[in-house]
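>>> Pasting the sequence and the predicted model now:
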Amino acid sequence: MSDYFSLSDCDVIGFDLDHTLCRYHLKETSRLIYESFARYLVDHKGYDPDLLLLTPATWDFCFKGLVVDLEDGNLVKLAADGTVLRATHGTRDLTEAEILQHYGPRRQWKHFHSLNTSFTRSAHYYFYDNYFDLPGALLCGRVVDMLNKRGEEVNAEFWKDMVAAIDHNYNTSAFKGEP
């Protein structure tokens, strides 16, 4: 089975937070997750409201196994040996020449050994390994696009805002109704 999928055609069965077996409609679930993260960044962190605007084609960016390199804003898809199969800067596809410039003639991502041996989170990268993470990959790409558009430096600092959005939306206090 390929890691690429169409959100409109995909449902998955899995366990919810309370261990209930559920059927997830990925198109709707992904949109809800993306919008809640983006809304937090816009309302609480001052990000551009354009982050909230999505087209159906926007979702083509999402596929399992993406790694965001927090040091430069590139998102990479790796082969089993760490070879960069494809890469984007934000949501913009890197050309073959740009991939070679960033990753060398062997197309090796510098943090692969760490990812491959531990699968732990790192200050250098984040591995999007499940369907519930994929909207975050899209948002990361779009935030990098926004930073580039503003002429701001892309570095790991933007990740702090992404983590704040995740914490806000998955904190149990976020499930309380507002008066």
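Happy to help now that I have it.
>>> alpha carbons only for contacts and neighbour counts from here, please
Noted.
>>> mind listing the helices for the protein?
Taking DSSP state H, the helices of the chain run over residues 26-45, 96-103, 112-118, 134-150, 157-170.
>>> nearest to residue 89, of those?
Residue 89 lies closest to helix 134-150 among the helices of the chain, at 7.2 Å (Cα to Cα).
>>> residues of that closest one that come out buried?
Neighbour counts over helix 134-150 (16 or more other Cα atoms under 10 Å) mark 134-147 as buried.
>>> Please compare the first structure with the one that follows:
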Amino acid sequence: MTRYVFRSRRLYYLAAGPGLAEGAVAFYRRNREAFGPFDPIQPEDFFTADGQRERLAWDLAQAEAGRSFRFLLVQPGHPGKVVGLAGLNEIVRGAFQSCFLSYKIDHTLWGRGYGTEAIEAVTAWAFRTLKLHRVEANIMPRNLASRRAAAKAGFIEEGLAKDYLKINGRWEDHLHMVRRNEEEPDESR
């Protein structure tokens, strides 16, 4: 088993890499229909082991460069079965110190708090390990479950971005939700 980077109460967070392609493709195939209304349209090779190997190799290169970090989530009792993903994407340093959060939970686990748990854990890791000031999530207004999970994890709504992302073939509005690092020392004092 690939070693995990960190863990939360019910989940292990594995660093994305090509060796996890089989688990990732099984996860995406199993959830293809459930994620369809909330995801961009993917090419067919995205749902193949080779396509996932290529994507996970890119994710690994991004992590090595410090630009983004993607984690595949597994349960301790089932270490070979990917049940979720969480990412810290488009990390910007300098005066911004922020990134965009992405997350997905296997549809068989919806409504059981796994989304909130994953959001809390990966956000805490971003603050503790990467020393980021803000983690930002953009969520379609009609995705009530995702909005609730982010809110329970301490994210607040900052506004609405019109026609923000092309999802399932059409431009969709997204609510901009943010959590700030409250533990960060204020060096201006």
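Received, thanks. Fair warning: this is a prediction, and the values are worked out from it, not measured in the lab.
>>> Provide the TM-score value for the superposition.
Overlay of the two chains. TM-score (TM-score structural alignment, normalised by the length of the first structure): 0.30; 86 aligned residues with a Cα RMSD of 4.7 Å.
>>> returning to what we had before: from the helices of the first structure, which stretch is densest packed?
helix 134-150 (a mean of 20; mean count of other Cα atoms under 10 Å).
>>> any idea which helix or strand comes after the lengthiest strand in the second structure?
The longest strand of the second structure (DSSP state E) is strand 78-92. Once the chain leaves strand 78-92 of the second structure, the next helix or strand it forms, by DSSP states H and E, is strand 98-105.
>>> Against residue 28 of the first structure, how distant is residue 40 of the first structure?
Here residue 40 of the first structure is placed at a distance of 18 Å from residue 28 of the first structure (Cα to Cα, to the nearest Å).
>>> err, residue 97 of the first structure, not the other one
Separation of residue 97 of the first structure from residue 28 of the first structure (Cα to Cα): 37 Å.
>>> Same check on residue 37 of the first structure?
Note on residue 37 of the first structure: its distance to residue 28 of the first structure, by Cα to Cα, is 14 Å.
>>> Could you do residue 76 of the first structure as well?
Distance of residue 76 of the first structure to residue 28 of the first structure, given as Cα to Cα: 25 Å.
>>> for residue 11 of the first structure, same thing?
To residue 28 of the first structure, residue 11 of the first structure is 10 Å away according to Cα to Cα.
>>> Please, where are all the strands along the second structure?
In the second structure, the strands defined using DSSP E lie at 4-7, 12-15, 69-75, 78-92, 98-105, 134-139, 156-167, 170-180.
>>> could those strands go into a markdown table alongside distance to residue 59 of the second structure and mean neighbour count?
Listed next are those as a markdown table, based on distance: least, Cα to Cα, whole Å; neighbours: other Cα atoms under 10 Å:
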| stretch | distance to residue 59 of the second structure | mean neighbour count |
| --- | --- | --- |
| strand 4-7 | 15 | 15 |
| strand 12-15 | 9 | 22 |
| strand 69-75 | 7 | 23 |
| strand 78-92 | 10 | 20 |
| strand 98-105 | 13 | 21 |
| strand 134-139 | 19 | 23 |
| strand 156-167 | 21 | 15 |
| strand 170-180 | 23 | 18 |
